[in-house]
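*Asks:* Have a look; sequence and predicted model below, questions after that.
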Amino acid sequence: MATGISLEEESPADDERIARHLRETVLKQVRGDIDERVKRDFPSDRFFAGALAPESEDQLDDPDDDLQSKMEPNGLGATVRIRGGEEGDVLTLTVNASVWVRVNPTYEEMVNRDSFVALGDRDDDDEGDSLLPVFERIPLEVPPIKIPAEVLQTPTRNTPEVIRDRTQEAFEKAFSSARAHARENYDLYVETEEDDTVPPAALEDEESFRDYLSERAAGGTSALPEWHATLAVEVMADEENDDDSTIVDFEIANEALQSREDAIYTVRDPTLFEVGLELETSGDLEFVPFTFDPLPEDFRYNRDLWGHGRNCTITAPERNDQEVDEEGIPPGRRAPSAMPTATRLETQFIPEYRQLVYESADRNVDATFETLADLDDGGLDLLDDISTEMRRYLSEEYDAALQQYRQRDDWDDDPETGDLADFNEDRAAFEREIKRFERGIQCLREHPETVGRAFELMNEAMDRMHQFPGWRLFQLVFIIMEVPDVASREYDQWNEVSWRNGSTEDRAEDADSALDIVDVLWFPTGGGKTEAFLGVAVWSMFFDRLRGKDFGVTAWTKFPLRLLSLQQFQRMTETVMYADLVRREQSDIGSHPSRPFSMGYLVGKANTPNALTGYDNNNHQRYQGPSGEDLRREAKVVPSCPACGSDIEVRITDDDHRLTHCCTASSFDCPWQSRSITSSEPYGEEELPVHVVDNELYRYAPTIIAGTIDKITAIGYQRKFAHLITGEMDLECPIHGFASLGECTEKYGCPIDKDEFSDMARPVEPYDPAPSLMVPDELHLLEESMGSFDGHYETGVAELQDLVEAGTTKVIAPTATITGFEDQVHNLFMRPAERFPSPGPYLRENFYAQERAETQRYYIGLVPHGKTHINSIIDLLFYYHREVQNLFREALENPNQVLTGAVFEGSDTTTPLEADSIDEVLALLSYYSTSITYLLSKKDGDRLDQSIVSQLDTYLQKDGRPPLASERMTGGTGFETIMEVLDIVEDPWDEDADKQILNRLIDRGVLEEDVSDSVLSLRSTLENSLDEENEVVGSDQFDSERASATEDTREALAWLLASRLNTITATNMIAHGVDVDRFNMMTFFGMPRGTAEYIQASSRAGRSRPGLVFNVAHPIRERDLSHYHFFEKYHAFLDRLVEPVPINRWAKNSVKQTHPGLFMGLILNHYMYREGAGNLYFGDQAEKFADSVDERELRQQMLGMFGDPNDHEEFKGDIEDLTKEALSQLRLDDDQWTSGRIKRSPMRSLRDVDEQLPIRSEYRYREIFETLDNR
């Protein structure tokens, strides 16, 4: 079957061949293209892709025929555009299909009937004493149908007679041939008046069974289906074009009738399988494309759509967008085809898209950490070389691309409004990047002792930490671009934005300073965005220390999802620790007053405690001793030491009340523990510089804070948040860290008397206190109400910083979608935005990265017909994991067959594998042993998990195979479980875990107990042979032991390797930040609601190996079917079809939600720090404040908190009214607490949107009704 995918490499890599084999094996099973008999199932119950169902006699009067046509369609159609043609030219239509006929079972099949797996959705009516249903496949040989060109040039709603006659003749000939083939080659099942009960005597031996079948055949007739198909053709005028083209619709339909008895008793199955159409023109007759309208006009895009399919898609093999050209250039690195016509079209009922690798380009420069760690000795020269290459690319590559585009018939060369204008705009954007990069180099040169040295130290830290040698181009250029912007906090001359001048782009906003600009960092998932902004952060850390900022927050990174924040926190912790080791070696910043670099995890009490001491807070006791072990384990956010890999133990300290992460290795084995420490720093030898308790963050102001986006709401209820965002710290407790307002931040646990605290604490004066950087990661997730609320809080924080002249924080915003980025940034931050990198001259090439002709992942579209959605998912998982088990077993039993490539399907090659030994192949197979099923709802997950146990495990057990080992990863899964699951998948070589798997397989009867020891021994040899550091045990020893092991031992090892955690059901919580190389098969339980979510989720598969992504559309959801019908085109332009982020900071009712928090934030984190303000947590103090405050000034400040909405009068009026009302409530209410006097409580989360109701007891109905009236 044609796939629509070019697979023409002479010798694909081994992992590519494995992926193709698994893909081909699974797809054969779902479409029916198999060389085996179907047993127990009706073929239409098993093969759910590409089948056209017959009309059912008991459904002819079904009023819901539209639903039925979607679940079990009987037609497949193609609407195409045809142009030209002279007398004698023809369109040749070829129908491809297959049918299945019922045959008698063999004696062996009857005896072993219980071992055959039935996958049908129907109730199992297959009684043990009846004749086993067995079916054989017959390819239909439909003669090509020649259609004269002139017939296709005259519009008609009815099928022209010449087509009808030729079609009828072709189908009759094909069906007659199939019947003759069946009678001649198969022992056909005979329908008799008797039932199918087989007498016991007939099963005594094979001869008795043959006699029984002979006697039975004499009393009946062969049960051959009455196949019947039609082809309808409608010709329509092409109203969109002025040429001589017409629109022609072809539809093949299964017109056979199936009786109820046939359907129930699996007698006849007149379904047509693997149905497809091929259309080919001759002479001047040709196909011309439609336009794929969802894709916006752009000179880079090929918007040609070769037809509209029904229950299929339509491709033009000769115009395959996925092919590499004669020079080896992939499609993303060249201009689209200049002459969009075709002479051959095909329908595809399983559409596929092969996404190619998009990787960093080197551009003849080697950006190593080592070179860049010494600017004078090669580092600056390297940066100058990059600048030269950028200039060369700007002049040469853009000109070459323009020449290609001008060869297109549809190119518009108007420099003002045409394609040329867009091309020049993008070229100008790249030129701005060059100017910014050169500006960064100049900044390094002009400030070698601070800016330049910080850059060198950052590269030194990266060199020590990473196993790879250097930066990707886009990372390095981005870091250098950001350097002068952040340096402008110290050196004013770099605050200018002259590099923005001369742009042809319409600006949403002008920029007053470099720090105002939000740099939106867009790069495909897995491309290295995290390392890019971490590079900026680490440079900023060193820069802060070198310029005299000895403590305080340098960077605040915020994540929409807790799992994302946890994984990124672990990566950042490793980075910060290596950076601190480098810092300690510097004579000027290596010791006091320069503080250690540290990390803070700010996520809230649902994950880590807000405080260990406090009023009515006994957390310090709860986390102590054996009884607190579970709590301490739950608070662990770094599972292993980043420096040495040893386990981490969470401990609680008695003196300074901290929850610490401690490395359990000895100081001899851990480079972190062997560092030189002083008594002035808070961390013991074994402690990581990590803070996970909110109050600890306020006490130590960690260098980098990582947490959830929701914690920004803390400004509305926690006055100590000012320690982090505006540096409102003036004292340092000798025991508990930074403090303010004359009291210890850990006052409930501090032994120093409050009256003596100011005298005993050391005065401190923060330098340039606001964070230099803020990184809202996954910007595209800040949408709708959460985005609106966050936007208010973002400008609220900026206003608090501006009020005390704490400095402007630079915002770097990594995102998965670039669609409408300026509008989103405006709504969130009220700032201008720049995109990096800018679009290159081609669709998938710019200076920094380019497409490579190797597979990243295969996207495969399926719509289940005749089978429920969930059961089609179960079938896919069954076929996939069964084949993975087969490959493990084959590799251990017949290694030569595997190494020669003989067992692998799906690749047009007969060359051997690249692997020299079978242990290498086993290691590769392990990358494909785990599948993920992506769920759209928790309810789907509950159903699927139940089906895996009740159905899938039964299928495998009947086949003598091990069951699947499944886990869930949803929003309700705990941190510890998530990390355990990821650890198991990332590193499956755990001897204790493997012993448990073996015991489980023995308990279930899959393995015999006596193979346990031999399997574990062979497994140990395999692990050692794959260990690159083990020089004793090699591939030869493993192969020798494998060959001498028993067959049972080899099979047991195969089952063990295939039975490690191998299937995961997950929701969108894995769509971000789960970076695991062993996730290479993914199934979608329907189409996600947004394209951005789909991109993020599907990119979990195929990160380092070719991945398989099966998108199983729901057959009755219109959105799913729309994506299916445009499958190839949709996936070719996924990034460009992301929906704009829906966000409106001026939403009518949003101000009511956020005003209380911003009002309280202004009071607690600004006014409370004014001299003589008092404790504004208390209502009586707030009342005095309300009486004395300058109301006009406060109203202006509140408008500033919301971003100065001067152009939104109604919104502005609401803010002023709510502020006036809040001040009135502070004066008139008598609640003890300030927050209690305000009508609405401050938000505790950006997701906190439910209306809050006061709850109190009342004795009279009147008070109750008054309360309700005043809501």
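*Replies:* Arrived safely.
*Asks:* Please make it C-alpha for all contacts and neighbour counts, starting now.
*Replies:* OK.
*Asks:* Quick one: end-to-end length of stretch 930-947, please.
*Replies:* Chord length of stretch 930-947, first to last residue, is 18 Å (CA to CA, to the nearest Å).
*Asks:* quick one, strands of the stretch 301-450 of the chain?
*Replies:* 304-305, 308-310, 313-315, 344-348, 352-360 (DSSP state E, counting those that start in this stretch).
*Asks:* buried set for the one helix or strand residue 792 maps to?
*Replies:* Taking DSSP states H and E as the criterion, residue 792 maps to helix 784-803. Using 16 or more other CA atoms under 10 Å as the burial criterion, the residues of helix 784-803 that qualify are 785-801.
*Asks:* how about the helices in the stretch 451-600 of the chain?
*Replies:* With helices called from DSSP state H, counting those that start in this stretch, the stretch 451-600 of the chain shows them at 453-465, 473-487, 529-546, 562-584.
*Asks:* Equivalent analysis for the stretch 901-1050 of the chain, please.
*Replies:* Going by DSSP H, counting those that start in this stretch, the stretch 901-1050 of the chain shows helices at 918-926, 938-947, 953-958, 975-986, 991-1003, 1012-1026, 1035-1044, 1047-1058.
*Asks:* want to compare, so here's the second one:
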Amino acid sequence: MNEAMLLQRVKTKHCSPDIVSWYPFQMAYILQIIPDIVDNDSEFHKDVDLLWFPTGGGKTEAYLGLSAFSIFFRRLSSNKDDINGVTIIMRYTLRLLTLQQFERATALVCACEHMRKKYGIPGNEISIGLWIGSGMTPNHIEDATETLKKICEDSTATIYEANPMQITKCPWCGAEIGVGGYKVSNGSMNISCCNNHECEFHTHLPIYVVDDDIYRIAPTFVLSTVDKFARITWEEQAGNLLGANGCRPPELIIQDELHLISGPLGSITGIYEMAIENICKHYGKVPKIIASTATVKNADNQIKILYNRKMIQFPPNGLLHTDSFFAIEADLSKRPARTYLGICSIGSGTSEMLIKTFALLTFMKHLYRLQGKPTDVVDQFYTYVGYFNTLKELGSNSIIISDRISAEIKYLATYKFKKEAESVNMKIDCANADIPSYFRNNELTSRNSAKEIKAVLERLANKYTSEDCFDYIMASNMLSVGIDIDRLGVMCVYGQPKSNSEYIQATSRVGRTNPGLVISIYNSMRSRDKSYYEQFCYYHSTFYKYVEATSVTSYSPRAIEKALHCAMMAIIRHTIPRYNPNENACKFLRNDRDVELVKQSILKRVNDIEPRIKEYAEEWLNYYLDCWKELADSLPDKLVFSDYHNEDRALFRSADNQNGSDIPTILNSVRNVEPAANIYFIKR
């Protein structure tokens, strides 16, 4: 495990092995959970171990280290054929977070595969699969082939959906991987480090991004979004990831950023968690579940509803809030903390304050550069981040800043800071000006394609001495979790975010290794912003206690109507073989004993968590089974589970479409739980 993590850190951080080390809390967390993985009868195996640690503390390395242990223990503890298949499932909620962590995880998997070949460890190839949906990766080989053809014909083409090129650099050697590294043959896609003949993975990288390959191969490590698990109801091969292919079910399920599994998303996710656990249990093993977060409240209740398990928090609360043994509050004189600055202008708009702030930051960084400040100091404050709560605010301010920032900088250099500018002979508005009139910028929002997001993140890591370095970046809440770029040091927050958790997470993206500055710009016309400004010092010294409690209501009547029957059908299809093929929907028997057992197991879960709703849940499940029986009788030998071209002969009616029948729909995603509706304006 240590060797695998050493190789992973060296490859991702591009650093010397001598500076790689473990934090005490990481080792303690791993050692605490190892007995639960080794011994299925451990009294803590069914508990959820929550790693609750501040942002930037190293949570990712802790559970990647645990993943490496799980992979090798499974292979070394037995020589049976069932040691292959999925060992780890790691889940995220946001696509940007998923892509960021995928790079770290691929480096770990390549390190594990290197060790497997080096030491002759039993089992097939140690591999990783990115299972995140057609909005990002292809569902089918045919889709991947078509996309690769488009890219070959036009290398500048922007692919917004089903893009197989999720890896642009080799996770092992760092060489560029172009379209030539993606080849489709014999119904499968091979990814290789094609440009480096010396690389160990020159002919094949153990990485799979097409759903067809993932179902067939069942990679050792599956990295996914929670949304994707709604597809287990639809896909007859999805059970291969949970043990239906004859291999053991996963040893470990990792849920990162647990606080995001709340609201409607969390409520629907909790129902699908029941299906996942039920399927894994059917094939002989209930996975160990671990979770991590930096901002959460009411986690024990959230975990009870999501997983029907108890929670163990790590590190546990100590006697002092400043010392939990594994984490001690730093002395500000030895390690300066992130500094928060609040601005609230009376009489001028928030956009005006933002322009002045951006202009001042731009002027000061060039002043420091001309004064000969150390490169690392200038670089820490060179690329600043604008954080916005809505795309509307981001778009309007982006235009205003690009139009007016140059004039504001000229005013600062000519009048307000004339003495400082003259002291370094700063040139303004000339052919060889020290401050350019055009500023390199971009945005990180949901409007970006996956390829564009990766390109922006790579450029953000460039130091200011590079021509590709950004002057500033405009971001939405996509930036609030998962971004780990050490050089970012300044952020301007435009208005108070809707949740305190989001505010803490977002502002933690800057000043992760060196002192950082967060400038919160408040709108004096908004009472909420004004309240935060008036209580600024007290709030920022205690803002962790204001984190909102997560709300999950998986067994409310509306959640049951949306997803309980979906979970039941997922369990039926993947635990009762005769109902797995798509065409076998017509063979349903209403008095089937196996189906009744599945229903009773679901009702037991409902009763454990919310006994008051058990009777209604039973009525709803019986209603769906009755609908299935009626369709099977009316369409003998014709009824199928899904038919995208003719839903009239299918049991599953997509929740994305308008359903004209009385048959409950089946979700395609745990996030979008309502169909879209068109609104027409009629002139009267």
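*Replies:* Cool, the structure landed. Predicted model only: the values in this text are computed from it and were never measured.
*Asks:* want to throw the helices of the stretch 451-600 of the first structure into JSON lines with distance to residue 1063 of the first structure and mean neighbour count?
*Replies:* Formatted as JSON lines, these follow (distance: least, CA to CA, whole Å; neighbours: other CA atoms under 10 Å):
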{"stretch": "helix 453-465", "distance to residue 1063 of the first structure": "32", "mean neighbour count": "23"}
{"stretch": "helix 473-487", "distance to residue 1063 of the first structure": "34", "mean neighbour count": "24"}
{"stretch": "helix 529-546", "distance to residue 1063 of the first structure": "28", "mean neighbour count": "24"}
{"stretch": "helix 562-584", "distance to residue 1063 of the first structure": "19", "mean neighbour count": "22"}
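*Asks:* Dump those to TSV, plus distance to residue 876 of the first structure.
*Replies:* Listed next are the helices of the stretch 451-600 of the first structure as TSV, based on distance: least, CA to CA, whole Å:
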stretch	distance to residue 876 of the first structure
helix 453-465	41
helix 473-487	39
helix 529-546	34
helix 562-584	28
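*Asks:* Tell me which of those lies nearest to residue 98 of the first structure.
*Replies:* Nearest of these to residue 98 of the first structure, taken as CA to CA: helix 562-584 at 48.2 Å.
*Asks:* once aligned to the second structure, how far is that closest one on average?
*Replies:* Compared with the second structure after fitting, helix 562-584 of the first structure deviates on average by 0.9 Å (mean CA distance after the TM-score superposition for the first structure).
*Asks:* Read off where that helix ends up in the second structure.
*Replies:* Mapped onto the second structure using TM-score structural alignment, helix 562-584 of the first structure spans residues 95-117.
*Asks:* what about the matching stretch, distance to the chain center?
*Replies:* On the basis of CA atoms, centre = their mean, to the nearest Å, stretch 95-117 of the second structure sits 14 Å off its chain's mean C-alpha point.
*Asks:* repeat for stretch 576-595 of the second structure
*Replies:* Worked out by CA atoms, centre = their mean, stretch 576-595 of the second structure lies 35 Å from the chain centre.
*Asks:* which residues touch that stretch?
*Replies:* 236, 572-574, 625-626, 628-629, 631-633, 635-642, 651 (CA atoms under 8 Å, 6 or more residues apart in numbering).
*Asks:* Please enumerate the helices of the stretch 101-250 of the second structure.
*Replies:* 141-153, 211-217.
*Asks:* What is the last one packed up against?
*Replies:* The contact analysis (3 or more CA pairs under 8 Å, 6 or more residues apart in numbering; DSSP states H and E) places helix 211-217 of the second structure against strand 128-131, strand 188-191.
*Asks:* Nearest to residue 476 of the second structure among the ones you listed would be which one?
*Replies:* Nearest to residue 476 of the second structure, of all these, is strand 128-131, at 24.2 Å by CA to CA.
*Asks:* once aligned to the first structure, how far is that closest one on average?
*Replies:* Looks like 0.6 Å for strand 128-131 of the second structure (mean CA distance after the TM-score superposition for the first structure).
*Asks:* what's that strand aligned against in the first structure?
*Replies:* In the comparison with the first structure, strand 128-131 of the second structure aligns to the range 599-602 (TM-score structural alignment).
*Asks:* contacts for that stretch?
*Replies:* Stretch 599-602 of the first structure is touched from outside by 569, 572-573, 576, 689-694, 697, 701-708, 711, with contacts defined as CA under 8 Å, 6+ apart.
*Asks:* Need the helices of the stretch 901-1050 of the first structure in TSV (columns: mean neighbour count).
*Replies:* Shown next, in TSV, are those (neighbours: other CA atoms under 10 Å):
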stretch	mean neighbour count
helix 918-926	20
helix 938-947	16
helix 953-958	18
helix 975-986	16
helix 991-1003	16
helix 1012-1026	19
helix 1035-1044	16
helix 1047-1058	23
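*Asks:* Kindly reformat these as a markdown table containing distance to residue 176 of the first structure.
*Replies:* Shown next, in a markdown table, are the helices of the stretch 901-1050 of the first structure (distance: least, CA to CA, whole Å):
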| stretch | distance to residue 176 of the first structure |
| --- | --- |
| helix 918-926 | 46 |
| helix 938-947 | 42 |
| helix 953-958 | 37 |
| helix 975-986 | 54 |
| helix 991-1003 | 51 |
| helix 1012-1026 | 56 |
| helix 1035-1044 | 53 |
| helix 1047-1058 | 46 |
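*Asks:* and of these, who's closest to residue 400 of the first structure?
*Replies:* Relative to residue 400 of the first structure, the nearest member of these by CA to CA is helix 918-926, separated by 40.8 Å.
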